[in-house]
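A.B. asks: got a predicted structure plus its sequence, pasted below:
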Amino acid sequence: MILNSVMCDSDSNPAPAKTHLDILYLDAYYCIVNKPSGLLVHRSWIDPHATEFALQLVRDQLGQYVYPVHRLDRPTSGVLMFALSPEAARRAAALFERHDIEKTYVSIVRGYSPEAGIIDHPLREKLDKLSDRQARPDKPAQEAVTHFRRLATIELPVCVDRYPQSRYSLVEFKPKTGRKHQLRRHSKHINCPIIGDAKHGKSSHNHFFAEHLKADRLLLAAVSLTFKHPYSAETIECLAPLDATFNQLIARFSWQQSIDRRLLTPG
């Protein structure tokens, strides 16, 4: 069953004020929305002054309590799942823990990435001084696995760094584990950091996209979530269309034929 929907280059940049989120899927147990880049999922020490959160917006839209069942970094846009009861949340969380949910992301990265492969690179937890105050500083590196494939490339006749031309790739990621900042850190590990990543990328390329290509956000989007419904056993695929920033870049680089057209905004 396929259901389609009826923006910052750092973790601290807020999303534009919103009164509602696009609902991609809704039934008696779950609500899945398209979260914009810059919006926190819930109240966090990352930004104690933030006044809008996805949790609050979905709660107000539905008129009931909702329960987040997975994470999506503040600057990452896309598919975000909430449960409508504690029991439904436990069942969905179990799917994530067993890796029975397939998550797909698209990203624009620096350089020509390898055509396809598996990044099997354990990650040691990096602690945030505010939001991770209770985490163990001596926690060993955890298994982290990401499947990826390159969808398209472009070479621009612009000297952004050391070379007279600048190369970029459109990449699809399918993480098999869910470590903090996994895709951002794995992209850096293969020397193809995600554009707009202030922590793991390169500022010259981030600034080029922000100043000359109207793209001032982390160019990482969770575009689909596929899972077997914990109650009906029906296969659900939710697709989150890309935002205006992503769409105009894909059009500018003539990448429309390289990506699932259901993810593009018509016109």
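C.D. replies: Now that the structure is in, tell me what you want to look at.

A.B. asks: from here on, contacts and neighbour counts on C-alpha atoms
C.D. replies: Noted.

A.B. asks: what's in contact with stretch 171-181?
C.D. replies: 73, 99, 102-109, 113, 123, 125, 142-152, 182-183 (C-alpha atoms under 8 Å, 6 or more residues apart in numbering).

A.B. asks: ok, stretch 109-118 next?
C.D. replies: 145-150, 153, 166-171, 187, 190-195, 205, 219.

A.B. asks: could I get the buried residue list for it?
C.D. replies: The neighbour-count check on stretch 109-118 (16 or more other C-alpha atoms under 10 Å) flags Val109, Arg110, Gly111, Tyr112, Ser113 as buried.

A.B. asks: out of the residues you listed, name the ones that lie in strands.
C.D. replies: Val109, Arg110 (DSSP state E).

A.B. asks: reformat the buried residues of stretch 109-118 as a markdown table; add distance to Leu40.
C.D. replies: Converted to a markdown table, the buried residues of stretch 109-118 look like this (distance: C-alpha to C-alpha, whole Å):
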| residue | distance to Leu40 |
| --- | --- |
| Val109 | 23 |
| Arg110 | 26 |
| Gly111 | 29 |
| Tyr112 | 31 |
| Ser113 | 30 |
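
A.B. asks: in addition, the following structure is provided for comparison:
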Amino acid sequence: MIRIIFQNDFFVICDKESGVLSTPSRHEESDKRCCLGTALQDFLKQQIYPIHRLDFEVSGLVMYAKTPEAHRKANAWFEHKQVQKTYRALTTAQDYSHIPANVPNQKMAISLTQPGLKFEWKSHILRGKKRAYESAQGKDSLTLAEYLGVNEQGYLMWDLQPVTGRSHQLRFDLSRHGFPILGDKLYGSKVDWGVDRIALRAYKIDFSNAPGATPLGLPSDVTLTSL
């Protein structure tokens, strides 16, 4: 199902479902999973150009360009950190039992005394075949996290902004601090969140600091109201 949230002559922004690829995989011919980019291109009957991606298990806003020039400009925004993405995540209370004994981790206790607490999480992330891990040879990573409180189901709510765009960055950062995302069994969650889905949703893209965004018809931000 294609859910277009914003569209003009230069860009199209969709709300991707979990369990759907953003762009074709390396093994496109043999990979039978649904791909939003391919379906959207067929639906619009024109070439589109991916600007960024979401993991297969993650839902939310994904942006594509409709022209090579728009693609070039948007890539520059993301490269120079002039566009800010915000994600909502759900986790259980802090628990380090999923961290193997042979994996270095300070297991620092984080006291979540009230909503609104903010954190800056820095690390060096190296992506392995399946998952990310911390390594001295990894790339610098920075995540801004805000604790929002507890929802009606008793789960912890977080807003996350990846300042850097490392693969699996948000999933890794929450996990290494003892808060694996619900359903994210790859990073230690013990909660079933359904098939091919985790409780991580990209719900806002902020263009207010992107030079040239307004002439290309983009609003200051695109935000999902349904989380």
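C.D. replies: Cool, got the structure. If you're wondering where the values come from, they're calculated on a predicted model, not measured in any experiment.

A.B. asks: ok, back up a step: show me which of the contacts of stretch 171-181 of the first structure are buried.
C.D. replies: 102-109, 113, 123, 125, 144-146, 148-152, 182-183.

A.B. asks: out of the contacts of stretch 109-118 of the first structure, which are buried?
C.D. replies: 145-146, 148-150, 153, 166-171, 187, 192-195, 205, 219.

A.B. asks: in helices only, show me those.
C.D. replies: Counting by DSSP state H, those place Ser187, His205 in helices.

A.B. asks: show me what Ala88 of the first structure aligns to in the second structure.
C.D. replies: With TM-score structural alignment as the criterion, the equivalent of Ala88 of the first structure in the second structure is Ala70.

A.B. asks: which secondary structure state does Phe43 of the second structure sit in?
C.D. replies: Per DSSP: H, G, I helix; E, B strand; the rest coil, the local secondary structure of Phe43 of the second structure is helix.

A.B. asks: how close does the helix or strand hosting Leu80 of the first structure sit to the second structure?
C.D. replies: Here Leu80 of the first structure, judged by DSSP states H and E, is contained in strand 77-83. Following superposition, strand 77-83 of the first structure is found to deviate from the second structure by 0.3 Å on average (mean C-alpha distance after the TM-score superposition for the first structure).

A.B. asks: between the helix or strand harbouring Arg72 of the second structure and strand 59-65, how many degrees?
C.D. replies: Per DSSP H and E, Arg72 of the second structure falls inside helix 68-79. Taking axes from the mean of the first three to the mean of the last three C-alpha atoms, to 10 degrees, one finds that helix 68-79 of the second structure is oriented at 130 degrees with respect to strand 59-65.

A.B. asks: and helix 68-79 of the second structure, what does it pack onto?
C.D. replies: Contacts defined by 3 or more C-alpha pairs under 8 Å, 6 or more residues apart in numbering; DSSP states H and E place helix 68-79 of the second structure against strand 49-50, strand 59-65.

A.B. asks: which residue is the nearest non-sequential neighbour of Asp173 of the second structure?
C.D. replies: Trp121 (7.2 Å; C-alpha to C-alpha, 6 or more residues apart in numbering).

A.B. asks: what count of nearby residues applies to the counterpart of the one you found in the first structure?
C.D. replies: Under the alignment (TM-score structural alignment), Trp121 of the second structure pairs with Ile119 of the first structure. By the criterion of other C-alpha atoms under 10 Å, Ile119 of the first structure has 17 neighbours.

A.B. asks: so what's the gap between the helix or strand encompassing Ile119 of the first structure and the chain middle?
C.D. replies: Counting by DSSP H and E, the element that carries Ile119 of the first structure is strand 116-120. Counting by C-alpha atoms, centre = their mean, to the nearest Å, strand 116-120 of the first structure is centred 18 Å from the centre of its parent chain.

A.B. asks: quick check: the residue nearest to Asp173 of the second structure touching Gln169?
C.D. replies: No: judged on C-alpha atoms under 8 Å, Trp121 of the second structure makes no contact with Gln169 at a distance of 10.3 Å.

A.B. asks: any common contacting residues for the two?
C.D. replies: Ser141, Thr143.

A.B. asks: contact partners for the match of Ala88 of the first structure?
C.D. replies: Phe10, Phe11, Leu216.

A.B. asks: map these onto the first structure and name those still in contact.
C.D. replies: Contacts conserved in the first structure for these, counting by both residues aligned by TM-score structural alignment, their matches' C-alpha atoms under 8 Å: Phe10, Phe11.

A.B. asks: filter the contacts of Ala70 of the second structure to the buried ones?
C.D. replies: Counted by 16+ other C-alpha under 10 Å, these give Phe10, Phe11 as buried.

A.B. asks: quick check: the aligned residue for Asp27 of the first structure in the second structure?
C.D. replies: So Asp27 of the first structure corresponds to Asn8, using TM-score structural alignment.

A.B. asks: now swap in Val69 of the first structure and tell me
C.D. replies: Val69 of the first structure maps onto Ile51 in the second structure, by TM-score structural alignment.

A.B. asks: what sits against its match?
C.D. replies: Counted by C-alpha under 8 Å, 6+ apart, Ile51 of the second structure has contacts Met63, Tyr64, Ala65, His71, Ala74, Asn75.

A.B. asks: closest one of those to Glu17 of the second structure?
C.D. replies: Relative to Glu17 of the second structure, the closest of those is Met63; by C-alpha to C-alpha it sits at 13.6 Å.

A.B. asks: on that earlier part again, distance of the match of Val69 of the first structure from Thr225 of the second structure?
C.D. replies: Distance of Ile51 of the second structure to Thr225 of the second structure, computed by C-alpha to C-alpha, to the nearest Å: 22 Å.

A.B. asks: one more: Val195 of the second structure?
C.D. replies: Counting by C-alpha to C-alpha, the gap from Val195 of the second structure to Thr225 of the second structure is 24 Å.

A.B. asks: and Lys188 of the first structure, what's its match in the second structure?
C.D. replies: Using TM-score structural alignment, Lys188 of the first structure pairs with Ser175 in the second structure.
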